[in-house]
Each structure stands twice: as structure tokens, then as C-alpha cells.
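# Based on what follows, work out the 3D shape:
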Amino acid sequence: MTMENLSRTTASGHTSDGSDEPLVSKSHTIETSSVVVNMDTLPRNGHCKHDSEPVEITETFGQFLTYCSETANKCKSSIQHRFKDAIFIASIIAYSVYIVFVIAYEATVSFWTVVDVVAVVLIVIYKFWGISNVVGHITTPLRALRKRHCVVSPKRQILAGRFFTAFLFVALGVYLVADLYDEPERLIPLGGLILFLVLMFVTSTAPTKVQWRAVLWGLLIQFIMGIIILRWPPGYKVCKLMGDGVAKFLSFTDFGSKFVFGEKTYTMHVVVFKILPVVVYFSAVVSILYYLGVMQFIIKGLAKLFEFTMNTTPVESFATAAHIFIGQVVSTVALKPFLRDLTLSELNAVMTSGFATVAGTVIAAYIEFGVPAEHVITASFMSAPAALAVSKLNWPETEVPTGEAKDVYVNLNVGNEHNIMEAASAGALTAIKLISYVTVNLIAFISLLAFVDYSLSFMGSRVGHPEFTFQFLCSYTFMPLALVMGVRWQDCGKVAELIGKKIFINEFLSFADLGTMIKNDEINDRSIVIATYILCGFGSIAAMGINLGAFTAADSSRRQDYAKGMLRAMVGGNVACFMTACVAGILYQGNPFENMAELNPNVTALFNSTSLNGTSLTPDIFNQSSLFNSSLAIGAT
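Reported below is the predicted structural model:
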């Protein structure tokens, strides 16, 4: 091949004339000189070999820079992690020193000192080891010893559990007999509790399949919580301090309202300028607690309690515990992966617990209406086990559940926020939907209620009864229901109106009316407490449509199942609230410190800072000096 042929060589390795001569190094004689051509040096893209050498050097240098960058990022991340740990440890040490100085300065604040110490210990354990890991190190050896020396057959374990349940019920019965002996009128709500249980059993979808363990333990947990809160003075003290603390915490919303709406004008309209901003503030706080993992820890703990005591499935237990803090619409996001595989009984339990409890953000608004904070908070907690009991009584399990606990709890993640500021902002923005929901519903339903009242009054005036209104109708329709829950007969009509508004309109308007009744001293303290437990739930007809839309949006494949069980779940949620009100009616005797004060005069002074008197921590929304006047204070006759 000559140089002329070489110039016609193609990139495919063939000559231009079609020969298959390979491109190898050959000697060619051109006149008198011999030229050696190394074909490997001829690049395929038309450049020389030496042009590719800088590319290889660049790639090697780039890889070196990438390695250095990754190493620097790892070092930076490690340093940041260590720095955060150092700040955390320094903060814990500083707070521990502060606690020591507090004890040295004021030894009488032992209760809050214990709370501080316990909180610090739990935070340290949660940060570095994890609560479950520490508990596992303690329980694992105990389980090993039990398996080695205390081998109990499953049959005996079941018998022991039944014996323990029967023992608790006998003890509860003896306590109630001794407690109600001098006040037989408190037997009325006990009869109402039995009546609700019988009604749920009669209307059950499968009475022979009822899981009585869930029903009985649901009642036991209710009574245990009720005794601790309503009858045990230390328990009432803790709950009262917690309620006053929440009320004080929510009062800081006024600073934001004053800045936005004006210091002199922010109270001109209570709902818009004072109540709804509380929802924004508390929603931001809840979002921060989710970012820190506090809410997940509490929800998981309550779910484990329900699952262990009531033998409910992980999904049912998780949903019920979550509904205490978040609404049913929000919970469908976390439950979305499991909705398709839920049995009808599990689905009913999930929906019933949503109707029986209220979200934490709405609880904040109810407290601002002037309702007793401690009872608003505990009502949602007490209604949660009642919701599981009612659901398992009214729609027993006839299928085989498939959910696993680890999958359910893992789905309750911390969130995608990068810091506390972003979490607070995200929580505040989330409240926009809730505020718009509350606002448009109040406008719509109050307007419709006014129209219905006018129509009924007009029809009644034509026969000589212009007082015939929606409230008048509800006061007579639900009066027996209020009576069997322990409401004083003189107040049954007014409480019945609240029940009617809760079911047919919404609970927000009912709590607003209850706050007005408290301000005007229209009902006594016992009726106030029972009404608070009655109204603490999303059990309205309007909520049915909202929840149906939320569940359908989460998983539309079970739309018919949602629609089929929605009415039954709404009724069951209301019945759970009514059962909680019955328990409150059985156990409530006024202020448990009243009798203690007779034995120890120092008790009154000790708890004076947290009593519901003129120095209440929560500013009244009706421009009064306190939530309750002196005649409505806890313990007044």
C-alpha cells in the first residue's frame, strides 16, 4: 500500500478500494527515504495520540478532587455531629447545674425538680441509646430468667390474664359500691354506661364474634384514667397543672395577635383575632414536636399500651393513639399504605377512633373558649380506649388481619424539615387549611341554622308557638340522653342543645356555646365537666363527608367500604364520647382538694397558684378576669 492508498484509508479499518488489508505498521519506500508509520498513533477522530494524554491526566485529577471533596464532606459531617453532641452534653450539664441551684434556693419545689430530672434522664437516654434499646437491655435478661425458671404454658397465660381482668373488675365494683353508697344519684350515669353497651351489642354486625377482652379493657382503662384524674388528688394535681400550663402556653398567642391586628383591636372579634391564631401557634408547636420525634414517641407508647392490654391490631392501636393528637384527615396520610389491606373491622376501628377524639390543635381552640383545660385534655385520652371498645363491640373481627407492627410504626416518620425553624413554618402553613375549614363551616352552618330557626319559628308562630326552633327541638330530643349521662336535670335542656349542635352542625360551635354558658353562669360545674366530655369528638354529620373525602383521596379502591361504615363509625364515635361522659358522671365529685383542705389547711395555699379563680393563667375570651367566676370554681356547690 502506497502513501496515496494510505490517504484513502477509511476509519473502519478498510481501504477505500475495498481491500481488507489490516492497518498495521509497515515500511514504505518513497523514492530514496524509508518512512515507518505506526498506525496506532493515528486516532479515529482525526487527532493525534498526544492530544488524548491531557484528557487522561484531567480525568485522574478530577477523580482525585472528587475523592478529596468526599473525604472533606465526611470530615465536616463528623465534626458537625461531634459539635452537636458537645453542645447537647454542655446543655445537659448546664441544666443539671441549674437544677442543683434550684434545689438549694427553693427546696419546696420538689415536684417540678423531679419532673426536670426525669425529663433530662429520658432525653439523654433517647439521644444516645434510645428508650427501646435501654428497656430491651433490662427486659431481655428478665425474659431469659422467666423462660428458664418460670415456664408457663400459653393456656395458663390466657387463664392468668382472664383471672387478672376479673380481679380488676371485682376491685372496681367494690370501689364503686363503696363510693356510690352515700350518693346514689351517681348511679344514673352507671346505668347510662350499661345502656350504651347494650345498644352497641344489640346493633352489632356479629354479636357472637365480639372480642370481649378489647371491650372490658377499654372500660377498665377508662375507669383507671378517670379515677386517677377525677378522684386521686395527686393525679388531679398533675392534670390540673398540665391544663393550666397548656393554657398559659397558649396565652402567648396574644403577642402575635397584638402585633398583627393591633393591641387595642385584636379582641374586637374573638373568633378571628383570638381563637383562630391559637390554631396557627399550636400547629407550629406540634410540627416542631414531630420534627424532634416527641410526638412519635408518645403515639408509639400509647399504641403499644392499647395493643398489649386490648389485643387490638397494630394498625388499630396506632390510628387510635395518633387521633388523640392529629385529626383523622391528617392521619390518612400515614395510614395510606395500609388502607387497602385493612379488614372491615379494622377500618371501622380506625374511623370510630377518629370520630371519638379531637386533634391537639383544635383542643387549643376549645380551651380558649373558656372550657376547663384539664378536662378537655383528658377527655380525648379517655375516649380513645372507649372508641376501640365500641368498635370491637359494634363491628367484631371476622377476618384475619395482615398488618405488621414494625411497618405501621416506621411509617410515622419525623418529617422532611431540615431544622426547627422550617418545621415551625411548615406547621403554621398547615394550619391554613384547618382555619379555612373552621371559618367556612362556621359561616355556612350558622347561616343555615339561622334560616332553620326562622323557618321553624315561623311555622310554630302560625299555631301559637313561635319559640319552636332548632335548639328547642334538640333540647327535648336529647334531654333523656343528657340525663342518663349524669347531667343535673335543670341543665339537661341546655346540654341537650349542645349535643344537637355537635351532631347536626359541628362541635366547634357547641364548644363556643358552652363557653358562653360558662361565662353567663347558666349551668353548674358538674354539668360543665360532663358536657366537656360529651363534646370532645368529631362526631358530626358534616365530619362524615370530610372523612369520606379524605379516605377516598388516600385510597379510592375501597370507596364503597368507607361509605358503608361511615355512619356506623360516626355513631360509635359519639357513643364512645357518651361513655366517657358517663365515667366522668360516676366519678366526679367536684374539687378533690376540697375535702383535703378540711384535713390540712395548707393544701389550699399549696395549690392556690393553679386553682380556677381570679388568678387563672388563661385570659378569658369574653374579656372577663378569669375563665370561671367564683360560683363556677371547681368544687363549688
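
# alpha carbons only for contacts and neighbour counts from here, please
Noted.

# For this structure, which residue occupies the most central location?
Nearest to the mean C-alpha position of the chain, by C-alpha atoms, centre = their mean, lies Phe325 at 2.0 Å.

# tell me the SS of that residue?
Here Phe325 takes the coil state, with states given by DSSP: H, G, I helix; E, B strand; the rest coil.

# From Ala543, how far off is it?
For Phe325, the distance to Ala543 equals 17 Å [C-alpha to C-alpha, to the nearest Å].

# Then Ala373?
Relative to Ala543, Ala373 is positioned 24 Å away (criterion: C-alpha to C-alpha).

# hmm, back to that, could I get the contacting residues of the residue nearest to the centre of the chain?
Contacts for Phe325 (C-alpha atoms under 8 Å, 6 or more residues apart in numbering) come out as 358-361.

# Now for those, which sits with the most neighbours around it?
Val358 (29 neighbours; other C-alpha atoms under 10 Å).

# Show me the helices in the stretch 201-350 of the chain, by range?
Listed in chain order, the helices of the stretch 201-350 of the chain (DSSP state H, counting those that start in this stretch) span 212-226, 233-250, 253-261, 270, 276-292, 294-310, 314-323, 328-335, 344-356.

# Out of the ones you listed, which is closest to Val400?
Nearest to Val400, of all these, is helix 344-356, at 10.1 Å by C-alpha to C-alpha.

# For that closest one, list every residue counted as buried.
For helix 344-356, a neighbour-count test (16 or more other C-alpha atoms under 10 Å) marks 344-356 as buried.

# Just give me the closest of the residues you listed to Ser391.
Ala349 (5.1 Å).

# From Gly262, how far out is the nearest residue to that closest one once chain neighbours are set aside?
Using C-alpha to C-alpha, 6 or more residues apart in numbering and skipping the chain neighbours, the partner closest in space to Ala349 is Ser391 (5.1 Å). Note on Ser391: its distance to Gly262, by C-alpha to C-alpha, is 48 Å.

# Is Ala86 in a helix, a strand, or coil?
Ala86 - assigned by three-state DSSP - is helix.

# what's the burial count for it?
Close neighbours of Ala86, defined as other C-alpha under 10 Å, add up to 12.

# can you check Phe511 too?
25.

# Check the one 3 residues further on too.
By the criterion of other C-alpha under 10 Å, Leu514 has 26 neighbours.

# which ones are touching it?
If you count contacts by C-alpha under 8 Å, 6+ apart, Leu514 has them with 371, 498, 528.

# and this one, so I can compare the two:
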Amino acid sequence: MNFVFLLTGLALVFLIGWLISSDRKHIRFASIGRLFVLQLIISFICLNTSGGIKALKGISGFFNWLMQQAAGGVDFVFGGLMIKPGGSVFFLNVLMPIVFISALVGILNYIKVLPFIIKWTGWAINKVSEMGELESYFAVSTAILGQPEVFLTVKEQIPKLTEQRLYTICASAMSAVSAAMLASYMKMVPGKFVVVAVFLNILSALIISCIVNPYVPQKNDQLVQVKKGNQEPFFQVLGNYIIDGFQLAITVGAMLIGFVALVTFLNNTFLALINVSFTELIGYIFAPIAFLMGVPQQDIVKAGSLMATKLITNEFVAMGTLHGMAAGLSAKANAIISAYLVSFANFGTVGIITGSIKSISAKQGGYVAKFSLKLLLGATLASILTGTIVGMYF
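The predicted structure follows:
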């Protein structure tokens, strides 16, 4: 039965991708096949072998340990506001640690660890996918550095990119999540699904681009390097990353206040008018998609509601909702929806990406604005593909 739902999920992704494809005659089936096989290998090792499960547990444990270290700085500043285990102040316990994780990312970038990982992982992915060195580099770097910062690493290339190549890197930016966010995600959904989704999403974005936006990359592409952090003094770089992390936490917090309040308003309004909440209503709309992904029938409305919530608001709102209802969902539904939620595919991110590109090149920003809805749909298909693959093992 799991294999059947794998096929239905894949069929759904391919059908929608084919319908919106810019060049249906030249869909890159060979690259899709190689990338999909790599996804199956990664997911099998991570979720179905003792070594992989142990490794995921270790990674999750490491990020939990980082959150504990971050609590030292948060507690120093906010004092007695830190809540004991069992309680929760979302801003302090989930968002403020982003500042510490961002600082670590800055240090690893400064001492050339991240550039090394990005360069050679991108090189390996390009050998498998033949998508182009720039595209493969960007798919990896956006999963580590996040956006909008990642666009600065290719700002010299962005004005020269064709619309097709621009679509691919923007789709990767929407499908990935930054390393600074991982520990915060793991406070709301099981860490193993966060880690697996990060790996799979890199490949899912490239697969969708092979369907929606097929093209043959230029042979003379040069692999782009991450900007050298140590061109500036160490503590200046570290301070910049800390400030960036704090601004990110504040931005996410502000968005959560607005979006959660808006969803609450809509739920109460719909309940008063038609005795059905807004989230339940949109859950019915997305329920068929959840079913084709493999979500058990009794959970498809709740899963569909979470999928729609993420699309309309953001992944934090949906993860917070999932955290409260996870006990009432089956293990398979939890696995699928947890993996699905680990990406930036939502309406707000479209605006962030468009603004980031426009700040570098007004012309290219106009192109991104033109295909923004297609970009959002492609990134959502990548999340569906990732969730479908994860669900096969439960």
C-alpha cells in the first residue's frame, strides 16, 4: 500500500508540473530519474536502517544540545522569564535561539567550513543531476545560509541569468530552509523529519525544475564561491551574523503575531457564520492532495488544513498547530506532514525573494514577480514530493 501511495503522490506532482511546464517536450527525465533514485537512497538509509536512524537521533540530539546552550544567553538577558521544562514562551524558547545558531553559522562561514561543504556537495549534486554548477551550488547553499542572504553570494551572476535559470535558483530558495532555523523547527516537530526533509528538499527542488522549467545548462558555467567572510575582521563578521539572527527572530515573531491573529479571526468569523472554522474548510480543499500523498483517510482533513495553513501563512504557524494536534494523528500522517512543512514555500516568501532579487537587479526582480505564482506552485510540489517519499517508510 505504501508503494501505491508513492506512485499516486509522484503522479500528482508530475501531472501538475507537466501542466504548468514551460517546455513539455524537453522535460529532463534522465536527471529526474537520477535525482529521485538518490532521494530513495537517502530516505532509506535515514529512515529504514539502524545506522541512519542512529545518525538522525544523534543530529537531533546535537541540535537540542545547541538549544540548551542558547538558553544560557537568553536567560542572561531575560532572567526569570525563562520557563521551566513543561512550560513554553515561544519567543524565548523557540525564536531567540536563532541568534545563537546564526552566530555559529557565521563562525563556520568565516573559517571556510561552510564554503568547503557547499562547494563540494554542490559539485557532487551537479555530477548526478547535470543541472549546472550554479544551480547545484545554490541548491546546497540556500539550505545552509538561507535567504535573502544566499542571493548575495551570487549577486554578480544574477543580472546575467536567463529567466529559466532564475526560476531554478528561486525555487531552490523557497524549497529549502536555513540552518539557523533547524533547531527551532525541532522544538515543534520530530528532529528526524526536519533533517531528512532538508536533504530531500534540495533534490526535490531540482526535480521540479526539471519538469516545470527544463533547459540544458551552459557548459562554461563557473562554480560560484560563497563570499569570503574573513575579508572583514572576525568580530565584525560575528556581530553582523548575530544582528541578522536577532532581526530574523523579531521578523518571524512579528509575522506569527499577525498571521496567528488573522487565522484566529477567520476561524471565529467562519464559526459564527457557517459553524465551520476557516482552517477546517481549507482542510477539505487540500484533503485530496493529502490522501494522494499517503495520509490515512481519517487524518486527511487535518493534514490538509496544516498544508493550507503553511501556504497561506508560514511553516512556523503550521508547525505550532501540528505540535498541538500531533497526538491525535497517526504516525504516518505525522511523518508526511512534518516533512512537508519543512520549507519556505508560502506567499510571504515570494515577496521576500522578489524583493531580494529586485534589490540586486530591477529587471530580474520583474521577471521573478511575473512568474511568482508558478514559483510558489513549484516549491509546493517539491514539498509534496518530499512528504510523499517520507511517508513510504511509515
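
# TM-score for the pair, please.
Here the TM-score for the pair of chains, by TM-score structural alignment, normalised by the length of structure 2, is 0.94; 392 aligned residues with a C-alpha RMSD of 1.9 Å.

# quick revisit: quick check: the aligned residue for the residue nearest to Ala349 of structure 1 in structure 2?
The alignment partner of Ser391 of structure 1 in structure 2, by TM-score structural alignment, is Ser209.

# right, and that match touches Thr168 too?
Yes: if you go by C-alpha atoms under 8 Å, Ser209 of structure 2 and Thr168 touch, sitting 5.9 Å apart.

# okay, Ala373 and Ala543 of structure 1: which has more neighbours?
Ala373 (27 against 22).

# Tell me how far the closest residue in space to the more buried one that isn't next to it in sequence lies from Val376 of structure 1.
Distances taken as C-alpha to C-alpha, 6+ apart place Gly243 nearest to Ala373 of structure 1, at 4.8 Å, with adjacent residues excluded. Per C-alpha to C-alpha, Gly243 of structure 1 is found 8 Å from Val376 of structure 1.

# repeat for Gly235 of structure 1
15 Å.

# What of Ile499 of structure 1?
According to C-alpha to C-alpha, Ile499 of structure 1 stands 16 Å off from Val376 of structure 1.

# So the two - more neighbours on which side?
When Ile499 of structure 1 and Val376 are compared for neighbours, Ile499 comes out ahead with 28 against 21, by other C-alpha under 10 Å.

# In a helix, Gln298 of structure 2, correct?
Yes: under three-state DSSP, Gln298 of structure 2 falls within a helix.

# what's the counterpart of it in structure 1?
Residue mapping for Gln298 of structure 2 onto structure 1 gives Gln490, with TM-score structural alignment as the criterion.

# now Leu266 of structure 2
In structure 1, the residue matched to Leu266 of structure 2 (TM-score structural alignment) is Val452.

# so what's Ala512 of structure 1 up against?
Neighbouring residues of Ala512 of structure 1 by C-alpha under 8 Å, 6+ apart: 366, 369.

# Hmm, Ala359 of structure 1 is touching Val330, no?
No: counting by C-alpha under 8 Å, Ala359 of structure 1 sits too far from Val330 to count as a contact (9.6 Å).

# Do you have the strands of the stretch 1-150 of structure 1 handy? List them.
Applying DSSP state E, counting those that start in this stretch to the stretch 1-150 of structure 1 gives strands spanning 26-30, 33-37.

# which other helices and strands contact the first one?
I take that to be strand 26-30 of structure 1. With contacts defined as 3 or more C-alpha pairs under 8 Å, 6 or more residues apart in numbering; DSSP states H and E, strand 26-30 of structure 1 has these neighbours: strand 33-37.

# could you say what helices and strands the strand it packs on packs with?
strand 26-30.

# okay, the strand it packs on sits on what stretch of structure 2?
Alignment note (TM-score structural alignment): strand 26-30 of structure 1 is unmatched in structure 2.

# cool, stretch 91-110 of structure 1 as well?
Stretch 91-110 of structure 1 corresponds to no residue of structure 2 when matched by TM-score structural alignment.

# now swap in stretch 188-199 of structure 1 and tell me
Aligned by TM-score structural alignment, stretch 188-199 of structure 1 falls on residues 5-16 of structure 2.

# With structure 1 overlaid, report how far that stretch is off on average.
On superposition with structure 1, the mean distance recorded for stretch 5-16 of structure 2 (mean C-alpha distance after the TM-score superposition for structure 1) is 1.9 Å.

# so how far is that stretch off the chain centroid?
Relative to the chain's own centre, stretch 5-16 of structure 2 is displaced by 20 Å; criterion: C-alpha atoms, centre = their mean, to the nearest Å.

# what do you get for stretch 258-267 of structure 2?
Distance of stretch 258-267 of structure 2 from the chain centroid (C-alpha atoms, centre = their mean) equals 23 Å.

# now stretch 311-319 of structure 2
On the basis of C-alpha atoms, centre = their mean, stretch 311-319 of structure 2 sits 11 Å off its chain's mean C-alpha point.

# do the same with stretch 563-571 of structure 1
Relative to its chain's centre, stretch 563-571 of structure 1 lies at 22 Å (C-alpha atoms, centre = their mean).

# which part of structure 2 lines up with it?
So stretch 563-571 of structure 1 sits over residues 369-377 in structure 2, by TM-score structural alignment.

# What are the buried residues along that stretch?
Neighbour count says stretch 369-377 of structure 2 has 369, 372, 374-377 buried, by 16+ other C-alpha under 10 Å.

# Likewise for stretch 357-372 of structure 2?
Quick answer for stretch 357-372 of structure 2 (16+ other C-alpha under 10 Å): 357-358, 360-361, 364-365, 367-369, 372.

# what's the most distant pair in the residues you listed?
Greatest spatial distance in the buried residues of stretch 357-372 of structure 2: Ile360 and Ser372, 17.1 Å, computed using C-alpha to C-alpha.

# What's the first helix or strand after the longest helix along structure 2?
Using DSSP state H, we find that the single longest helix of structure 2 is helix 234-274. Downstream of helix 234-274 of structure 2, the first helix or strand assigned by DSSP states H and E is helix 278-293.

# which other helices and strands contact that next one?
helix 2-19, helix 234-274, helix 300-312, helix 372-391.

# so which of the ones you listed gets nearest Ile83 of structure 2?
Nearest of these (C-alpha to C-alpha): helix 234-274, 17.8 Å.

# any idea of the angle the closest one forms with helix 97-110?
If you take axes from the mean of the first three to the mean of the last three C-alpha atoms, to 10 degrees, helix 234-274 of structure 2 sits at 140 degrees to helix 97-110.

# any idea of the angle helix 234-274 of structure 2 forms with helix 278-293?
Using the same axes, to 10 degrees, helix 234-274 of structure 2 lies at 110 degrees relative to helix 278-293.

# packing partners for helix 234-274 of structure 2?
helix 97-110, helix 278-293, helix 315-325.
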